[in-house]
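S.K.: Structure, please.
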Amino acid sequence: MTTTETPGTLRRILDYSSRPDPYPLYAELRRTPVALQEDGSYVISTYRELTGILHDPHLSSDVRNLSRPMESFDRSGTPAFINLDPPEHDRLRRMAMRHFGPPHTPGLVTGMEGDLTAIVGRLIDGFAGKERIDVVDDFAYPFPVTVICHLLGVPREDEPRFHRWVDALINSIDYDPETDPREKLENGLRAREDLRHYLGGLLEERHGRPGEDLLTRLANDDGPDGRMTDEEIIATANLLLIAGHETTVNLITNGMLTLLRHPAVLHRLRDDPDLVVPLVEELLRYEPPVHIIPWRAAYSDITVDGTVIPKGSRILLMLASGSRDPKRFRDPDRFDPDRRDNQHLGFGSGIHLCFGGPLARRETQIALVELVRRLEEPRLVADPPPYRPSPVLRGPIHLHIERDAG
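M.R.: Here you go, the predicted structure:
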């Protein structure tokens, strides 16, 4: 089978003008499930093909297996486990998971629920007297940042410093040398180095000292797989610091935007808080925080939907497109919290299924229930709102709402 090229569609998706609504363009992509691009990369956009390749052992997450290097990837530091393959990926993920979830710390998320609710309550208390609120700056950003700083042992007062670094990192993910200024890439690479140095300084203080935060535990833990090196700890902390709040900010903000666009569902949630569990799963399908895995590599020639993808080729996985695939989901462009069999790709699939997914789910569930319960008749100020630059981690950069001040 010969792959049909769709060069214009991907470029339009990556263009900022498409950020408010990329979904019609995803529908165009799905006409060709595996689409060869002008630069030799392949775009996969349909649910069946995405789930298949996410579980394919011939697919590599290690950028060193690409035949053409990506400028935006920094090779100077130790990669995080998300950018490694088995067995190294499995070893490092197990070592981190010992302190982050089952089976060794199964009560981590449920044990935090009281604290999560309290943080949300304090943030909403801060809305008092305000008729206009920015859901991002006033709520969706400070909430998960406070949580991940506490978990990692990162001083909350340092947030302005790493906020700048994280923004530069995220903005450089989709760097295109043909269209983007070189400064975009250089800012991202410099931010990576600054963040590594910052985390390395925190780590130095933790060796040989007791503590409950994740940095301290990783610095002093000798489990079945031994102990991480300092470079591996820094890479893991870097990943968790960024992923631990970026995806949740988008999920909460996209969730509130979707509820404001669907007032009947908003009122249902206010009357029935238990609805939030399937509702968040539908959000992860309908308006996910992560739209694209911007690269994977083929260990060897692989065949997907009859198309041979050569060894070393760059592969882009359009997760958000797969979760709107009408061959998998009935009426996929409708937001339906009562949807059954909702095996979305909102947190990926396979061995790289989102490490912090359980925490992000619970944070979002608590956040949306409390926002809907306590905000009286919230109204969107602008629709669509302004979006963040990244097509990979997609969400509003601001979400202004008006309400009756209380």
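S.K.: CA only for contacts and neighbour counts going forward, please
M.R.: Will do.
S.K.: so how far is S60 from I53?
M.R.: Between I53 and S60 the distance is 10 Å, computed by CA to CA, to the nearest Å.
S.K.: and these two? which has more neighbours close in?
M.R.: Between I53 and S60, S60 has the larger neighbour count (other CA atoms under 10 Å), namely 24 against 19.
S.K.: you'd agree that one is up against W295?
M.R.: No - with contact defined as CA atoms under 8 Å, S60 and W295 do not form a contacting pair (9.3 Å).
S.K.: Touching the lengthiest strand in the chain from outside, list them.
M.R.: Secondary structure of the chain per DSSP state E: the longest strand is strand 293-298. By CA atoms under 8 Å, 6 or more residues apart in numbering, the surrounding residues in contact with strand 293-298 are 58-63, 65-66, 173-174, 309-319, 392.
S.K.: For the comparison step, fold the sequence that follows:
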Amino acid sequence: MLTQEVKRHPHAFFARLRQQKPLFFVDNFFGTGAWIATDYADVTAILKDPRFIKDLQKTTEMKGNQEISGETAARLKKFAWRRDMLTTDPPDHTRLRHLVSKVFTPRMIEQLRSRIQQITDELLDAVKDQGHMDLVADFAFPLPITVISEMLGIPVADRQQFRTWTQALINMEESKNDEAYGGAMEAFIAYIKNLLAEKRLHPGEDLVSGLIQAEESGDKLNETELISMIFLLIVAGHETTVNLIGNGMLALFEYPEQMNLLRNDPSLLPSAVEELLRYTSPVTLSSPRLASEDILIHDQLIHKGEMVFVVLVSANSDPQQFTDPELLDITRQENQHVAFGKGIHFCLGAPLARLEGQVAFGALLQRFPDLRMNCEPEQLRWTPTFSLRSLNSLPVAF
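M.R.: Here you go, the predicted model:
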């Protein structure tokens, strides 16, 4: 799953897995045994099943008398410290999600359209005269990090540092270099603590100030929850959208007739973004879940305490759900993809990612009618991480 070939062409690899065994057990995955689900029906069922829980602090309790190895404990420690929407179950999850959900409604996000368009235009103005750019570094990254930073009230000067930290954390998520991972995480958390201290002294109209005020209004948002929530919003608020824009443009380069269709008919932008989410799956693998009891799926018994991952990119290319899933079709109508997940953990930022994608692709195609790749496809490199499908760079000319 980490090879350049699978990152480049995931559909063929996961088609073989689905045919061989759509739900299978791996002895050593993230330092522990884990189930991997690859077909659409199983993936959606697991994502919506409340018996699969997200709170990894319950691992020891779920395992009962089974011994947890030192390596597994070290791996779990990387995830289990967090107490945010992605790592908790009801009722904590319900309370945490409620605190920020009103900011991410489609109506509230639509009010950001003019600002997102302005940021987009400024980024493209900055490169238009040079005739080329790295689409990832010069556009796909700065657009969403600027938007989420403004929502959170984070100073402009600090934003590039987030890219360094999040890339280090994502790249080392599966690494055994725990010291380097810990260093990046400690620096990130220290920054958030300083940010909280500053916002307590000088609150504003931003989301961080709002979360602090919620905490102080008796909403029981403790310090760990506050730090975890801001960490999640920073990372999820930009990293996945970077991949949507980068991977999406690469897909359009590979399907020039689709790119021309979209350029000539901007009304297709909403359906195009949905198809690019399905086809490129910016998030490859879900975060882990635990079976809270013995659960039978098909003829496979998932024991209480065992870890389960679902492969979103595989579910999104399952021919049992999608007609000709290996083809990009921006006019596709039946498109119940799982790029944002399903169930109670459905991505809160989905309206924001959709809007950023629509503005970004629309502006790129209209501003640069001769937009093209500025390297050979085989020169592109993908980040070797399980969770995301991320291009290191995408050189383009126009």
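S.K.: quick one, what contacts the nearest residue to A315 of structure 2 once chain neighbours are set aside?
M.R.: Leaving aside its sequence neighbours, A315 of structure 2 sits nearest to Y40 (CA to CA, 6 or more residues apart in numbering; 4.2 Å). Residues counted as contacts of Y40 of structure 2 (CA under 8 Å, 6+ apart) are 314-316, 318, 320-321.
S.K.: Try it again at 7 Å.
M.R.: 315-316, 318, 321 (CA atoms under 7 Å, 6 or more residues apart in numbering).
S.K.: Of those - the most surrounded one?
M.R.: Of those, with other CA under 10 Å as the count, A315 tops at 32 neighbours.
S.K.: which residue lines up with that residue in structure 1?
M.R.: The equivalent of A315 of structure 2 in structure 1 is G322 (alignment by TM-score structural alignment).
S.K.: now swap in T3 of structure 2 and tell me
M.R.: In structure 1, the residue paired with T3 of structure 2 according to TM-score structural alignment is D15.
S.K.: same question, S387 of structure 2
M.R.: S387 of structure 2 maps onto V392 in structure 1, by TM-score structural alignment.
S.K.: What count of nearby residues applies to its match?
M.R.: Neighbours of V392 of structure 1 using other CA under 10 Å come to 20.
S.K.: mean shift between the longest strand of structure 1 and structure 2?
M.R.: With mean CA distance after the TM-score superposition for structure 1, strand 293-298 of structure 1 departs from structure 2 by a mean of 1.7 Å once superposed.
S.K.: So for that strand, what gets flagged as buried?
M.R.: Using 16 or more other CA atoms under 10 Å as the test for burial, strand 293-298 of structure 1 gives 295-298.
S.K.: picking up where we left off before, quick one, what contacts the match of S387 of structure 2?
M.R.: With CA under 7 Å, 6+ apart, V392 of structure 1 has these contacts: 290-293.
S.K.: do that again at 8 Å, thanks
M.R.: So V392 of structure 1 contacts 173-174, 290-294 (CA under 8 Å, 6+ apart).
S.K.: Among the residues you listed, name the buried ones.
M.R.: For the contacts of V392 of structure 1, buried by 16+ other CA under 10 Å: 173-174, 290-292.
S.K.: contacting residues around stretch 153-163 of structure 2?
M.R.: Taking CA under 8 Å, 6+ apart as the rule, stretch 153-163 of structure 2 contacts 145-146, 149, 188, 195, 204-208, 234-235.
S.K.: ok, now with 7 Å
M.R.: Outside stretch 153-163 of structure 2, the residues that reach it (CA under 7 Å, 6+ apart) are 145, 206-208.
S.K.: My guess is V43 of structure 2 contacts F309. True?
M.R.: No - V43 of structure 2 is beyond contact range of F309, at 8.7 Å (criterion: CA atoms under 7 Å).
S.K.: Overlap of the contact sets of the two?
M.R.: A37.
S.K.: most centrally placed residue in structure 2?
M.R.: Compute the mean C-alpha point of structure 2, and by CA atoms, centre = their mean the closest residue is T240, 3.8 Å away.
S.K.: residue in structure 1 matching F13 of structure 2?
M.R.: Under TM-score structural alignment, F13 of structure 2 pairs with L25 in structure 1.
S.K.: Name all residues that make contact with the corresponding residue of structure 2 for D62 of structure 1.
M.R.: Counting by TM-score structural alignment, D62 of structure 1 corresponds to D55 in structure 2. When contacts are counted by CA under 7 Å, 6+ apart, D55 of structure 2 touches 87-89.
S.K.: Could you list which of those belong to strands?
M.R.: Short answer: the contacts of D55 of structure 2 have none in strands (DSSP E).
S.K.: could the residues you listed go into a markdown table alongside distance to L268 of structure 2 and neighbour count?
M.R.: Converted to a markdown table, the contacts of D55 of structure 2 look like this (distance: CA to CA, whole Å; neighbours: other CA atoms under 10 Å):
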| residue | distance to L268 of structure 2 | neighbour count |
| --- | --- | --- |
| T87 | 35 | 23 |
| T88 | 37 | 20 |
| D89 | 37 | 20 |
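S.K.: Tell me which of those you also see in structure 1.
M.R.: Compared against structure 1 with both residues aligned by TM-score structural alignment, their matches' CA atoms under 7 Å, those retain 87-89.
S.K.: how about these in TSV, adding distance to L365 of structure 2?
M.R.: Converted to TSV, these look like this (distance: CA to CA, whole Å):
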residue	distance to L365 of structure 2
T87	38
T88	40
D89	42
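S.K.: quick one: which of these is nearest G349 of structure 2?
M.R.: T87 (15.9 Å; CA to CA).
S.K.: Please identify the residue in structure 1 that aligns with the closest one.
M.R.: So T87 of structure 2 corresponds to N83, using TM-score structural alignment.
S.K.: Hmm, that match is touching R64, no?
M.R.: No - taking CA under 7 Å as the definition, N83 of structure 1 is not a contact partner of R64, at 9.6 Å.
S.K.: returning to what we had before: what residue in structure 1 is paired with the residue nearest to the centre of structure 2?
M.R.: Aligned partner of T240 of structure 2 by TM-score structural alignment: T247.
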